[in-house]
Each structure stands twice: as structure tokens, then as C-alpha cells.
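Chemist: Got a predicted structure plus its sequence, pasted below:
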Amino acid sequence: MAVTDQLNNVLDKTQRLIALCDSLKEENDLLRLENQSLQVALEAGKSKVADLEEKARALKLARSLEEIAVAKQGTNEKALDIKQKISEFVREIDKCIVLLKK
């Protein structure tokens, strides 16, 4: 092989390597852009999860407060029922006392 053939061969291989390098740079740039968009999506997802967890905690707290209020209301209703029954018993006792006095 002549020196010129070897030189041409080296030049051809160099041009292919440069083309391959350019192609890999383009691919690398595309992958970096994709990576950035995925990181943005991930951060948005994390933010959404944090918001939903906060809403879930608030809802859980609201429900527990509502249960306490309902239980308290139920207790108040029971107390009112008991007071009414006591009043009825007192009226019955008063009627019995009036009948005994006669």
C-alpha cells in the first residue's frame, strides 16, 4: 500500500469518526433535554403527591373532628332524652303523690 492510500484511508476513517462524534453529540443533547423534561415531570409529580398528602391529612383531621362533633351531639341528644324521661318520671311521681294525698 502506498503512503497516499494509507493517508486517504486515515482521512476516510477520521471523517467517519467526526461524523459519528457529531451524531453522538446530537443524541447526547436530545437525551439531556429528555432528562430535563423528565426531571421537571418528576418534580411536578412529587409536588402533586405532597399536595395530595396534605389534603388527605386535612381531610382525615376534618373527619375526626366531625366524628367528635357527632359523638358529642349524640351525647347531648342522649342527655336530653334522659332529662325528658326524668321529667316524665317526676310528673308521674307528682301525680301519684297527689293521688295518695286524697
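Modeler: Sure, I can see it. Since the model is a prediction, treat every value here as computed from it, not as a measurement. Numbers count the residues shown, from 1 in each chain.

Chemist: make it CA atoms for all contacts and neighbour counts henceforth
Modeler: Fine.

Chemist: can you give me the helices for the protein?
Modeler: 3-101 (DSSP state H).

Chemist: Included below, for side-by-side comparison, is a second structure:
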Amino acid sequence: MALEQYIQRIDDKLHLLLKKLQQVQAENVLLKEQLQAQEETLAARDETIEALENKLHLAKMAVATQGTPSSREDDEEFRKEMRTKINDYIKEIDRCIALLNS
């Protein structure tokens, strides 16, 4: 009789363990779905931030090119930035010309 009780306890514990496993697996699926949703939300926010930063940058460039009074530091920063952009464009044009010539 003790052996049957021991086997029954093991069987009960096994069923309990399987039930907990199913609960953990269901929770894992739910958490994965929530993580995916959060990652998508984060990606969308990153895109929005990047777009807004681009708009801000363009607005600053537009203000600077209109000759509006600005501080000397802003003016120098703008000039450096414009030189860098122009140099990048020139390099890209040179690469295109090299590709056309080859």
C-alpha cells in the first residue's frame, strides 16, 4: 500500500509540474508577443525621432541661409556643417564620374 501511495504522490506531482509547465509556456508566449509589440513601438518612435531631427536640421539650415541674425558660434557651426555636406557631395559626384569613366 505504501508503494501505491508513493506512486500516486509522484503522479500528482507530475501532473502539477506539467500544469505549471503549460502555464509558464503560455506566459512565455504572452511575454514574447508583448516584447514584439514594444519593439515595434520603439522602432516607430525611433523613426519619428529621426524624421523630427531631420526637420529640425532643415529648419535650422533654412533660418541660417535666410541671413537671420544668429550668434557667431551658430554661424561657424553652420559653415562647418555646410562645408562637410558640400565635401560629401563632391566626393559622391567624383565617385559617380569615376564609375561613368570606367
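Modeler: Received, thanks. Computed from a predicted structure; not experimentally measured.

Chemist: count of neighbours near E81 of the second structure?
Modeler: 13 (other Cα atoms under 10 Å).

Chemist: That one pairs with which position in the first structure?
Modeler: Alignment note: E81 of the second structure maps to a gap in the first structure; criterion TM-score structural alignment.

Chemist: M1 of the first structure and T14 of the first structure, how far apart?
Modeler: Remark: distance between M1 of the first structure and T14 of the first structure (Cα to Cα, to the nearest Å) = 19 Å.

Chemist: So between these two, which is more surrounded?
Modeler: Taking neighbours as other Cα under 10 Å, M1 of the first structure and T14 compare with T14 leading, 12 against 5.

Chemist: how far away is the more buried one from K72 of the first structure?
Modeler: Distance from T14 of the first structure to K72 of the first structure, by Cα to Cα: 85 Å.

Chemist: And for C96 of the first structure?
Modeler: 36 Å.

Chemist: before we move on, what about A79 of the first structure?
Modeler: In terms of Cα to Cα, A79 of the first structure sits 10 Å off from K72 of the first structure.

Chemist: And E88 of the first structure, how far from K95 of the first structure?
Modeler: Taking Cα to Cα, one finds E88 of the first structure at 11 Å from K95 of the first structure.

Chemist: residue contacts, G45 of the first structure?
Modeler: Contacts for G45 of the first structure (Cα atoms under 8 Å, 6 or more residues apart in numbering) come out as none.

Chemist: How much space separates it from D51 of the first structure?
Modeler: From G45 of the first structure to D51 of the first structure the distance is 10 Å (Cα to Cα).

Chemist: Equivalent analysis for K95 of the first structure, please.
Modeler: K95 of the first structure is 65 Å from D51 of the first structure, by Cα to Cα.

Chemist: before we move on, what about V40 of the first structure?
Modeler: 16 Å.

Chemist: now do N8 of the first structure
Modeler: Counting by Cα to Cα, the gap from N8 of the first structure to D51 of the first structure is 64 Å.

Chemist: got it, and K78 of the first structure?
Modeler: 40 Å.

Chemist: same thing with L38 of the first structure?
Modeler: 20 Å.

Chemist: Check G74 of the first structure too.
Modeler: Counting by Cα to Cα - G74 of the first structure and D51 of the first structure are separated by 34 Å.
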